[in-house]
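A.B. asks: Predicted model follows, preceded by the sequence.
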Amino acid sequence: MEIRTLKAEDFDAMIRLGEYAFQYRMSAEDKENARKRFSPENTWGIFGEEGELGAKLVLLPVDIFVYGKKIPMAGIGGVATWPEYRRQGLVKQLLTHSMKVMNESGKLLSLLHPFSFPFYRKYGWEMFSDYKKYVIPTDKLPAKEMTDGTVRRDITDIAILNQVYEAYASGFNGMMVRSEERWKHSILDDEGHTAVYYSPSGEPQGYLLYKAEKKELLVEEFIWLNEESRRALWTFICNHDSMVTQTVLAQMPANDGLTYMLADPRITQELAPFGMARIVNAAGFVEEFAFQGSGEEQSWTVQIKDPYAPWNEGNWQWTLSAQGKASATMTDLDENTQVQCDIQTLTAMMLGYKRPMELWKMGRLNGEAEAITRLEQAIPVGQTFLLDYF
């Protein structure tokens, strides 16, 4: 069987496989629009002896924020196999091949949304983000508050929305850098509304993406940069109280603290895992990472297990400058490594989803207590979050 990128003439076969695997139908108009946006160079497939497409996946090249820095990432989506080709290791082959492609093209991280967490954990991905969903009856919404500034409805200027989004997203690990095309085709739609908060000086400082239908206000994105914008947008939501019986916040950070701020916190809330991540190139990622310097140089010997990315596997010397700049070099030291972990644990730790000491107590991160304590101090505290689906 042959693994290669798709060609323009493979588009229809790709759509047929996607429709079958994910059980949907595209209209003729949607199909033609998708054809215009089709990037065959980012779609990989396995083809049988007769040239038929057996399985495929899409690589989405995009940066994500990690401790405020933009890190090159490739998202994996659209993974699908015809039933007659399943249980033959085709997806394993595609994932293994994709790892090499991502590494050779300079991607340091990969994200995906799994159909099965155990399946993708086998290949080095790990859960890295949760979100909260709230269902709030109208009589339990926050109190309305008068604020300075203005909320303007149905602002569709992508530059304004993206300015606010990036300022917000840079404060979380895992948030995608959105292109104009993504805003147009994946975020905004004709059925939804926007509401943008402007400060008294005219600066956009928060926004909502929402829909109101069937007596429910569905808030798909609630983005605020300061307390004033948060209060103003909540008041805008509350001003729908005569129209709706409940408000649903579809996706909020796991630590947003909303219930603490409600007069009656007994509302429906759901905590859900959302997305998996994987370090593609451990040395490159460590050298780009925003460590906290201790004022003096320090180092760790780290053993990494990663059978599906052999360039990561082995013993490494991490050296951290007094200012927090790191270098990572392969070492021949086979004994007395100070820290040992697999690539899944390393990913969860470096993205801030789990702290080093927490992982050490779980038995996921092994090593000397002194070395783990220094890692705890060197890795800044961060919050993971992901809004985008791909």
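C.D. replies: Sure, I can see it.

A.B. asks: From now on I want contacts and neighbour counts done on CA atoms only, so please keep to that.
C.D. replies: Noted.

A.B. asks: Pretty sure M276 sits against G124.
C.D. replies: No: using CA atoms under 8 Å, M276 is not in contact with G124, being 9.6 Å away.

A.B. asks: mind listing the helices in this protein by residue range?
C.D. replies: Using DSSP state H, the helices of the chain run over 11-22, 28-37, 90-104, 117-121, 158-169, 180-182, 227-238, 258-261, 282-288, 343-350, 356-362, 369-378.

A.B. asks: right, so of those, which gets closest to V58?
C.D. replies: helix 90-104 (9.4 Å; CA to CA).

A.B. asks: got the contact list for that closest one?
C.D. replies: 3, 44-46, 55-57, 59, 74, 79, 81, 108, 123, 280-281, 308-309 (CA atoms under 8 Å, 6 or more residues apart in numbering).

A.B. asks: Narrow those residues to those in strands?
C.D. replies: Here DSSP state E is the test, and the contacts of helix 90-104 give 3, 44-46, 55-57, 59, 74, 79, 81 as lying in strands.

A.B. asks: which residues of the stretch 151-300 of the chain fall in strands?
C.D. replies: According to DSSP state E, counting those that start in this stretch, the stretch 151-300 of the chain carries its strands in the segments 193-198, 204-213, 216-224, 246-253, 268-273, 276-279, 298-305.

A.B. asks: Next one for the comparison:
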Amino acid sequence: MTQRTADKVARLNMNDVVIRSLEKRDMPRAIEVWSTAFGFTDVNRWHNFAFEVSDYVVGAFIDDCPQALATVIMFDMHFNDRWIQCGGIAGVACTPPMRRRGLVKTVLKECLTRLHKEKVEVSALWPFSFPFYEKMGYSITDIQYEVTQQIASIPEVGDSSAYKAVSLNEFAHLLPVHERWTSMFNMSLTRNASRWERQLARPERQFVLFQHQDGYMIWNLKNPKDRTLEVVEWAFLTEKAFHDGLSLIKNCGQLAFDKAKWVMPGLEPFLQLGVSFPPAKIEIRHGMMSRIVNEDAFFKNSGLESFAQPINDPLNISGSSTDSEALGPGELLQIATGLTQKPGQENAAPLYRSAGKAQAFSIEQY
């Protein structure tokens, strides 16, 4: 998506703040902003992130120096058995002297305004602060469960040989399963080949891959904490793929690892195995936050046209912030996917689970 928009100028104290797209000439200072915020200083990786991974980067500039940045990465999102557009927000950062001055909000609003103009239905992000993004109209749209289990207490339920080791440069073998996996959930995002390559080339991790007929596993072997095997991603489309994966993990006990941890969209497959001793540690985690961007495109393309209604948007992008009786742009997604209910509101009751019975689960990290 090419973004050619006129620069916008705002005032902050005595400074003119220019809101515009990041250009290559801005990269040395932009890398300083990102490196300070995230503690990651790989120049080539940041350059790749800005101009190859991202569709565009929006910045707030003072004296032609970036003070706040946010990137937009376009995905296809599975929702209500359809695929709609999602503008993923990433790389949100601000220089320390200019934080808490409204620059990040201004940059995010510009990103959403551009997405609205392009008739993009939804935006999503992984938040650094839930309350902050709630003020931007985003809401938590899935709940995830991190399970940490003593390997010795994992029951013998599957066949580990059903998983085969796959080299990192043969990740394409996993793509068909990944596509089937994302199609099982609401709010899941596609992952193309270039994003697979980026995910598997993260320098802070050492990955190994295992492929199953109905699943796959990605393990991180680098710097394990407390002798715990980190299963970074586990796709299992069937109960057998889950049981076979448990058997594979169990085979790693006693040597390098005592425990394993993994993330699940729901606990039922695990709880069906019964009580173990010592019991597994289960942590409930908030997943991605999302919101509607272009309300007309969303209701039309999501199959929820009959549920179209006004939206109370604090940023005045997909609705008016003065309509206090209306649902928020993220809240509406929560209700449509069945993540939460809103009792007592006539406009919420028929919308509940209108996006079908598929569970919401955000797989993609960006």
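C.D. replies: That came through, no problem. These figures come from a predicted structure and were not determined experimentally.

A.B. asks: Aligned to V302 of structure 1, what sits in structure 2?
C.D. replies: Structural alignment places V302 of structure 1 opposite Q309 in structure 2 (criterion: TM-score structural alignment).

A.B. asks: Enumerate every residue touching that match.
C.D. replies: Per CA under 8 Å, 6+ apart, neighbours of Q309 of structure 2: 326, 347.

A.B. asks: follow-up on the earlier one: tell me the most buried of the strands of the stretch 151-300 of structure 1?
C.D. replies: strand 276-279 (a mean of 26; mean count of other CA atoms under 10 Å).

A.B. asks: Onto which residues of structure 2 does that strand map?
C.D. replies: Using TM-score structural alignment, strand 276-279 of structure 1 pairs with 289-292 in structure 2.

A.B. asks: got a list of contacts for that stretch?
C.D. replies: Contacts for stretch 289-292 of structure 2 (CA under 8 Å, 6+ apart): 121-127, 137-142, 298, 318, 329-331, 333.

A.B. asks: Stretch 350-366 of structure 2 too?
C.D. replies: Identification of contacts with stretch 350-366 of structure 2 by CA under 8 Å, 6+ apart yields 79-81, 88, 90, 126, 141-144, 182, 184-191, 265, 287-288, 304, 307, 335-339, 341.

A.B. asks: swap the cut-off to 6 Å and go again
C.D. replies: For stretch 350-366 of structure 2, contacts defined as CA atoms under 6 Å, 6 or more residues apart in numbering pick out 80, 142, 185-189, 265, 335-338.

A.B. asks: May I ask which two of these are separated the most?
C.D. replies: So, these by CA to CA: farthest apart are L189 and I335, at 19.3 Å.

A.B. asks: Check the alignment and tell me where R198 of structure 2 lands in structure 1.
C.D. replies: Match for R198 of structure 2 (TM-score structural alignment): H185.

A.B. asks: and N44 of structure 2, how far is that from V275 of structure 2?
C.D. replies: 48 Å (CA to CA, to the nearest Å).

A.B. asks: for F40 of structure 2, same thing?
C.D. replies: 42 Å.

A.B. asks: With H173 of structure 2 instead?
C.D. replies: Per CA to CA, H173 of structure 2 is found 35 Å from V275 of structure 2.

A.B. asks: and R11 of structure 2, what does it touch?
C.D. replies: V17.

A.B. asks: start and end residues in structure 1 for the host helix or strand of it, please.
C.D. replies: Element membership of R11 of structure 2, judged by DSSP states H and E, is strand 8-12. Following TM-score structural alignment, strand 8-12 of structure 2 has no partner segment in structure 1.

A.B. asks: Please state the offset of that strand from the chain centre?
C.D. replies: Distance, stretch centre to chain centre, for strand 8-12 of structure 2: 30 Å (CA atoms, centre = their mean, to the nearest Å).

A.B. asks: Same check on stretch 253-269 of structure 1?
C.D. replies: The answer for stretch 253-269 of structure 1 is 23 Å, by CA atoms, centre = their mean.
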